[in-house]
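Student: Show me the folded form of this:
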Amino acid sequence: MEALNHLQSFVLSAEAGSFSAAARRLGLTPAAVSKNVARLEASLGLRLFQRSTRKLTLTEGGERFLQQIGGALATLREAIANAAEEGGQPAGVLKISLAPSFGRSYVVPLLAEFIRRHPGVIPDCHFDNRQVDLIGEGFDVAIGGGIELTQGVVARELGHVRIVAAASPAYMRGRQMPSHPSDLAQLDGIARRSAGSGRLRSWVLRDGQGGEGVAEYRPRAIFDDPEAMAQAAIDGVGVALLPMPHALAPLCSGALIRLLPGWSADSGPLSLYYPGKKLLPAKTRVFVDYLLEQFRQHDFAAQMNPD
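Tutor: Predicted coordinates for the structure are as follows:
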């Protein structure tokens, strides 16, 4: 196992370009990773890296060695992980990336039953509103939308998310209900700023029968978080264009009412992402199967696409 640890330290350092990044993925100190690589170099009689205070660069021999062992090491590591599972049962820490609001509302309530079924698996949940590098950051599973399908990443769609217009009953009291997206221009709106570009998002709503219109309103507040937008709409600030995962609960409770029934915009698929490995660790496989089963049983896809 010591030789395997040395090889892992080398491969991850080469992939990340630094001992520090490799150390974070391995749960070691940078000094320990550096020492593992030095011991590997000594055993091979080959210098693998050119080191400097700012940069870690593979030597020519290091490049050749990485090409020769990279894939084989990944397969070996997965085989050892599967063989080491306690009593043949899935086991180990499962690193999961989740959008905060979606994770709290839709995934956390499912974890107790998953843990009961698979007590050897420890979910390690990371709540973050960003698109993670699934492979580079060492995640086993990510749940969200728009994650880049780089080589080695598999996506399983949970549902196609629609954007709908909603407001509180109190805000709409005494106001005329809109019948077309252009009518929203007469109402106060809660705008959303794109976290990536910093620009205000705009949506084209469609009715499924060929009709469409740009949803524009008078901005009264600007947010970069849909959960905060939903709360502001509930509090009567104005109209919000909300993804269905954030609109569903307040619409069902009556805290919000849907404007323009039948009109919506396509926000794209919400998917479950995981590394597409030949030997997928059992802890990942059972979690993926469990979530797909639960979301199917709760008819999540239909709830996200109400029109």
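
Student: Every contact and neighbour count from this point should use C-alpha atoms.
Tutor: OK.

Student: helices or strands up against the helix or strand harbouring residue 248?
Tutor: Per DSSP states H and E: residue 248 is located in helix 244-253. Helix 244-253 is packed against helix 100-102, strand 153-167, helix 226-234, helix 300-304, with contacts defined by 3 or more CA pairs under 8 Å, 6 or more residues apart in numbering; DSSP states H and E.

Student: tell me which residues of the shortest one are tucked away?
Tutor: The reference is to helix 100-102. Under the neighbour-count criterion of 16 or more other CA atoms under 10 Å, helix 100-102 has 101, 102 buried.

Student: need the next SSE after that helix, C-terminal direction.
Tutor: Per DSSP H and E, helix 100-102 leads on to helix 108-117 as the next helix or strand towards the C-terminus.

Student: So what touches the following helix or strand past that next one?
Tutor: For helix 108-117, the succeeding helix or strand toward the C-terminus, using DSSP H and E, is strand 121-127. In this structure, residues lying in contact with strand 121-127 by CA atoms under 8 Å, 6 or more residues apart in numbering are 90-100, 103, 115, 283.

Student: and this one, so I can compare the two:
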Amino acid sequence: METLSNLESFVRSAESASFSAAARRLALTPAAVSRNVAQLERNLGVRLFQRSTRGLKLTEEGERFLLAVGGGLDSIQGAIAEATANKGEPAGVLTLSMPPRFGRLHILPLLRHYAQRFPAVTLDCSFDNRAVDLIAERVDAAIGGGFELTPGVVARELARAHIVAVAAPAYVARACATAPRTPADLAGLDGIVMRSPQTRRLRVANLRDRKGVEMEAALRPALLVNDPDAICAAALMGMGVALLALADVVEHIERGDLVRLLPDWYLDAGPVSLYFASQKLLPAKTRTFVDFLTAAFRDQRLAQRFSAA
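Tutor: The predicted structure follows:
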């Protein structure tokens, strides 16, 4: 019978293609991880890794063995965590990742209620505009879009990210003799335009109406910005028209600080999802958070509130 430490050393080394990276996750030394894997190979009588100066690569036998034991190991670890943490009650540190603006506006108010319900859970939140690697970075759950669904990770859609054209009422009164009817009508207006931080290229948006007609939003670049918060701030100051996620500006629209131009047109930028590990027995802290957040979005009809359709 193989020990759990040997199996865990093998699975984590396979996931990261490195004994050193696996050792950091397991709080062991690289030598200890290497010894555990070597002992597993001796016991099985097969070579699981090809070792080189470039790192580790699974052999065919290793790939088959990983498929056989990977999910089972997660289930075993989940069962142990469930049984030992406050008799199955949610406890420990819950590590979360979320986009800064969406997280501050919509997730933090919900987290207050989760923390009140489960006081033994400590919330560790990171606000990042990037797709984190849940497995490698040991993140319990992440909220956002565009994540690659790597083995061991699943996604549950919360809402759609709909991009809409907005401007301050004072700017609309000053710059628009008549209300724009199509994205082409934005060509003569000042645009607060997103610039890619990596390529410095301007981001172009093709909006679509309810009939499926697609048209480029031809804004005239008057202000180039690489931060969505700055774009929103500039729009509120009346500096021009901005293309922003409806979820990020819905409160400003409801208060009348911004108006939505082209109410029949928007860009569907994909889902905003909740990402978490796919193991059958999630730790209680993660399981309760997944259930809590999806229920909150459903009960408060947030997906409908963030929809431009």
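
Student: In a markdown table, list the helices and strands packed on helix 244-253 of structure 1 along with distance to residue 245 of structure 1.
Tutor: Listed next are those as a markdown table, based on distance: least, CA to CA, whole Å:
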| stretch | distance to residue 245 of structure 1 |
| --- | --- |
| helix 100-102 | 7 |
| strand 153-167 | 8 |
| helix 226-234 | 9 |
| helix 300-304 | 7 |
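
Student: quick one, strands of the stretch 151-300 of structure 1?
Tutor: 153-167, 188-192, 203-206, 212-215, 218-223, 239-243, 257-259, 265-275 (DSSP state E, counting those that start in this stretch).

Student: Out of those, the one nearest residue 178 of structure 1 is which?
Tutor: strand 257-259 (6.9 Å; CA to CA).

Student: so the closest one corresponds to what in structure 2?
Tutor: Taken onto structure 2 by TM-score structural alignment, strand 257-259 of structure 1 occupies residues 259-261 there.

Student: Mean distance between the matching stretch and structure 1 after superposition?
Tutor: Once superposed with structure 1, the aligned residues differ from stretch 259-261 of structure 2 by a mean of 1.6 Å; criterion: mean CA distance after the TM-score superposition for structure 1.

Student: and of the contacts of strand 121-127 of structure 1, the nearest to residue 150 of structure 1?
Tutor: Relative to residue 150 of structure 1, the closest of those is residue 97; by CA to CA it sits at 16.5 Å.

Student: distance of that closest one from residue 129 of structure 1?
Tutor: 9 Å (CA to CA, to the nearest Å).

Student: more crowded one of these two?
Tutor: residue 97 (24 against 15; other CA atoms under 10 Å).

Student: show me what contacts the nearest residue to residue 120 of structure 2 once chain neighbours are set aside?
Tutor: Closest residue in space to residue 120 of structure 2, ignoring its immediate chain neighbours: residue 91 at 4.7 Å, by CA to CA, 6 or more residues apart in numbering. For residue 91 of structure 2, the contacting residues are 85, 118, 119, 120, 121, 122, 284, 285, by CA under 8 Å, 6+ apart.

Student: make it 10 Å
Tutor: 81-82, 84-85, 118-122, 283-286 (CA atoms under 10 Å, 6 or more residues apart in numbering).

Student: again, but for residue 276 of structure 1
Tutor: Residue 276 of structure 1 touches 151, 152, 153, 154, 155, counting by CA under 10 Å, 6+ apart.

Student: buried subset of those residues?
Tutor: 153, 154, 155.

Student: any chance of the residues you listed in a markdown table, plus distance to residue 223 of structure 1?
Tutor: A markdown table is the format used below for those (distance: CA to CA, whole Å):
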| residue | distance to residue 223 of structure 1 |
| --- | --- |
| 153 | 31 |
| 154 | 32 |
| 155 | 29 |
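
Student: re the thing from before, nearest to residue 23 of structure 1, out of the helices and strands packed on helix 244-253 of structure 1?
Tutor: Of those, nearest to residue 23 of structure 1 by CA to CA is strand 153-167, at 22.7 Å.

Student: Great, nothing more from me.
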